[in-house]
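Novice: Okay, structure incoming, though there's no sequence with it:
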């Protein structure tokens, strides 16, 4: 859907469109709904009473008002939108409402509408405007690039939505952030035969040039020359060569600090010789969701221009099987100089990230945030909605967690238990890339492995659960979710 938002200072009934959306809190019309109800001789409350409409969250009721679309007479229809109990309202309530109402308006076939901003005693104009606009733009996302059939004739392909009594700057910021999230979603949803490492690098370069970011792309020869043996070891089995992507945003004034963002960029993961079952490979185009989140965040950062210098790093590769692929029992030498014995070729992401984290450290990052679809163990621990947060620095960990809370993305801190490091020690090399046959603490051991490649404050976000959804969810359709973009934007203070 092509959705355009317009901020307005006026009330819902003062904007000349055919559909007006008003909220219902706990069975009662909102202030804007009451205003509209009075204007149309209690048409809304009469129908609510007749149909026993209580306004549970997401419940809707379309009410014809019997007018033509004129500025004097107001809208021809009202859509009552259930918001649940007012006492439990949060920004997430409004965000999800924005997504749901856009989908419902499009389903009904309206091309233009106005909605109230769902203000309450707990939520101010700025906060509610931002959450509603962001939710609407995320909820209106669709991935139809490779569909040859036309969409349903009833569903609106274009929608112009007015946000009554909203904050213009908040809506503008929401548009930037939501566009960045949807950019990340597009990258994750691309099929792996299209989005190869070289293509991912090309798109990152194109975005950087468009938005004025510094960009540097290394090919396989430069990766080898740099000494990234762990990264290249994973990549060497594929006919599609790896790329190392580096983007930099610099503020106009001296930077307050320098932050590095690192994203896992496995554009497809077969598991290598430790082959994944076929059903587990179906979603492995999403194994670059960390990279997508980092690139999406850089897109928003370039437009919002924070006072922080931000550097992004993506080690893009495929994990494939061939005569050149790395094997179990191989020993790889990482950029840090540490040697790594391979016990499982499907624990490849941490190898690529080890070299990317080392490089970010050496380039002068004061603190690092890394995002990766790293372990199934984290999904078992926290499910599909919550990312695991691991940090070697309590203050930095809290800062990232608080940013996620403000952004409405769910993360949960898990320990980096140093006693478990013993399981990563190798008799052959410095480290093993997994903790062996044990079924325990897989996500923690992966985080501990990454922590061996920097002494800087590091947060590792294991987004294996929330990065990809196999069915539609409150903020969008099945596929890539763009998880992490909003957290990174909040973290960087823009």
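Specialist: All right, it came through fine. What you see is a predicted model; the values in this text were computed from it and never measured.
Novice: hey, let's count contacts and neighbours off CA atoms from now on
Specialist: OK.
Novice: hey, where'd the strands end up in the stretch 1-150 of the chain?
Specialist: Along the stretch 1-150 of the chain, the stretches classed as strands by DSSP state E, counting those that start in this stretch are 2-7, 19-25, 28-29, 60-64, 77-82, 112-115.
Novice: Tell me where the longest helix sits in this structure.
Specialist: With secondary structure taken from DSSP state H, the chain has its longest helix at helix 168-189.
Novice: now that helix and strand 2-7, what's the angle there?
Specialist: 160 degrees (axes from the mean of the first three to the mean of the last three CA atoms, to 10 degrees).
Novice: nearest to residue 318, of the strands of the stretch 1-150 of the chain?
Specialist: strand 2-7 (33.1 Å; CA to CA).
Novice: Which elements pack onto that closest one?
Specialist: strand 158-163, helix 168-189 (3 or more CA pairs under 8 Å, 6 or more residues apart in numbering; DSSP states H and E).
Novice: Please compute how far the shortest one lies from its chain's middle.
Specialist: For strand 158-163, the gap between its own C-alpha mean and the chain's C-alpha mean amounts to 23 Å (CA atoms, centre = their mean, to the nearest Å).
Novice: Contacts for that strand next, please.
Specialist: 1-8, 106, 110-117, 129 (CA atoms under 8 Å, 6 or more residues apart in numbering).
Novice: Structure two is appended below for comparative analysis:
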């Protein structure tokens, strides 16, 4: 799909579809007014007759509008003008894209990004429209014996400007959003793959494939014997029950001078989580294939910044394994020694994500990072606390937390800053080891982050618990691609402060 910016009045555009907005009070946007005037007040008449309410997300597709060169005109409801916010814009553009792609249009000109928004410019509106197009057209059906035929014939979307020339920022927004959209597609694809295909070895191969496609990426894959030499007893304790070998994948993206210290992203990659000996209930256990969405988001983000050519050094670290029950699996009560030297009493083998992350976080220190961000579908407690709207954010440095929160607000891939107070740490005290891997039901997401914090004292660190945001259950079951947009924006902001 191609995206570009085009200058010109809508009634003079020759395309498969024109997309313009209308508010609930009948007020037409500037682009819609021009169409209305050329079409002898046809749009005003439609509203007056009650055929279009203007409600947020409502759409009406018109054919053969008089004196308009385009084959179709798509009216998009925007709600009340004085209540039109970023949220209303996102609802409207997503609905518009769904309607557009259901038509037979081969190309379209969209004038919605020119709508005025408080604290958001047209470049932001364009980038969100591009991402909405990617999301609308995403399908995961290639494992079906008869894949659904692609009904989408649309191949080009232009964003119309009524006046002025496209700015460098607007053009950059298209390039960046398209790269992020592709990164999210990779993240979704990996998350949606079943555990019998997406194994630790498969993730390692995907990382190697990325390096073949982008010269700026270098990949290293450590085997279990390598991890044993490094003393990663915590990570290896999780994989003991599985026949699939664990991997520690490192992707180094070099976009800046070699002397520049990198940002490190660490993604939890449990490709299937049964809970181990602390076996999960059978209902909905299939969704545990999504327990590698943190790893998938790291791969998607690295692909995006490589496509953009971001002038920044970034390292992605992915500890990946399965968590299975067997005669050789780790048992509740076992004590293991982490790479840091700290001993861990494993009271629940289903709290395994923190066990693989802690060794990866210790390993991250070798890169002398400016900051380290780990991303993990870590706790059901975070879902209880924040639902499926916001990711949980923890950090040992408030400035880093604010930078990530700002990136989340920019992209509407939002996170919520959670406490990481010392008062929670005693819940992890063990009678037999330096630390235990669970702190009880109370504040479960917080104590999980407190566990990780004990391995991150040498650098700026943040933890994103994406258990509630990485996938959807029910009828719309599937990976969401979050938080690739947040991570990519954070990295872009490191180079180009907004």
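Specialist: On my side now, so go ahead. Predicted model only: the values in this text are computed from it and were never measured.
Novice: Pipe the helices and strands packed on strand 2-7 of structure 1 into a markdown table and attach mean neighbour count and distance to residue 405 of structure 1 per row.
Specialist: Listed next are the helices and strands packed on strand 2-7 of structure 1 as a markdown table, based on neighbours: other CA atoms under 10 Å; distance: least, CA to CA, whole Å:
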| stretch | mean neighbour count | distance to residue 405 of structure 1 |
| --- | --- | --- |
| strand 158-163 | 22 | 25 |
| helix 168-189 | 22 | 16 |
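Novice: Redo these as a markdown table? Include distance to residue 361 of structure 1.
Specialist: Shown next, in a markdown table, are the helices and strands packed on strand 2-7 of structure 1 (distance: least, CA to CA, whole Å):
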| stretch | distance to residue 361 of structure 1 |
| --- | --- |
| strand 158-163 | 44 |
| helix 168-189 | 25 |
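Novice: what's the burial count for the closest residue to residue 165 of structure 1 other than its chain neighbours?
Specialist: Nearest-residue entry for residue 165 of structure 1: residue 9, 4.2 Å, with adjacent residues in sequence omitted and distances by CA to CA, 6 or more residues apart in numbering. Residues contacting residue 9 of structure 1 under the criterion other CA atoms under 10 Å number 13.
Novice: ditto for residue 424 of structure 2
Specialist: 18.
Novice: Tell me the secondary structure of it, please.
Specialist: helix (DSSP: H, G, I helix; E, B strand; the rest coil).
Novice: What is the aligned counterpart of it in structure 1?
Specialist: When structure 1 is aligned by TM-score structural alignment, residue 424 of structure 2 is paired with residue 420.
Novice: Could you measure from the closest residue to residue 179 of structure 2 other than its chain neighbours over to residue 362 of structure 2?
Specialist: Distance criterion CA to CA, 6+ apart; nearest residue to residue 179 of structure 2, sequence neighbours excluded, is residue 304 at 4.8 Å. Taking CA to CA, to the nearest Å as the measure, residue 304 of structure 2 falls 26 Å from residue 362 of structure 2.
Novice: Neighbour count for those two, which is higher?
Specialist: Using other CA under 10 Å, the more surrounded residue of residue 304 of structure 2 and residue 362 is residue 304, with 25 against 20.
Novice: What residue in structure 1 is paired with the more buried one?
Specialist: For residue 304 of structure 2, the residue aligned by TM-score structural alignment is residue 300.
Novice: Which positions within the helix or strand that contains that match qualify as buried?
Specialist: Assigned by DSSP states H and E, residue 300 of structure 1 falls within helix 289-304. Using 16 or more other CA atoms under 10 Å as the test for burial, helix 289-304 of structure 1 gives 289-302.
Novice: Now the helix or strand following that helix on structure 2. Mean distance?
Specialist: Under the assignment DSSP H and E, the closest C-terminal helix or strand after helix 289-304 of structure 1 is strand 309-319. Compared with structure 2 after fitting, strand 309-319 of structure 1 has a mean deviation of 0.6 Å; criterion: mean CA distance after the TM-score superposition for structure 1.
Novice: Tabulate the buried residues of helix 289-304 of structure 1 (CSV), appending distance to residue 13 of structure 1.
Specialist: Shown next, in CSV, are those (distance: CA to CA, whole Å):
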residue, distance to residue 13 of structure 1
289, 42
290, 44
291, 44
292, 41
293, 39
294, 41
295, 41
296, 37
297, 37
298, 39
299, 37
300, 34
301, 37
302, 38
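Novice: ok, so of those, who is nearest residue 451 of structure 1?
Specialist: The closest of the buried residues of helix 289-304 of structure 1, once distances to residue 451 of structure 1 are taken by CA to CA, is residue 290, at 17.3 Å.
Novice: Residue in structure 2 paired with that closest one?
Specialist: Under the alignment (TM-score structural alignment), residue 290 of structure 1 maps onto residue 294.
Novice: isn't that match right up against residue 373?
Specialist: No - assessed by CA atoms under 8 Å, residue 294 of structure 2 is found out of contact with residue 373, at 10.8 Å.
Novice: Find the residues that touch each one of these two.
Specialist: residue 266.
Novice: which position in structure 2 aligns with residue 13 of structure 1?
Specialist: Using TM-score structural alignment, residue 13 of structure 1 pairs with residue 11 in structure 2.
Novice: ok, that match - contacts?
Specialist: So residue 11 of structure 2 contacts 34, 35, 38, 67, 68, 69, 70 (CA under 8 Å, 6+ apart).
Novice: Neighbours of the residue nearest to residue 470 of structure 1 when sequence neighbours are not counted, how many?
Specialist: In this structure, residue 470 of structure 1 finds its nearest non-sequential neighbour in residue 478, 5.1 Å apart by CA to CA, 6+ apart. Per other CA under 10 Å, the neighbour tally for residue 478 of structure 1 reads 15.
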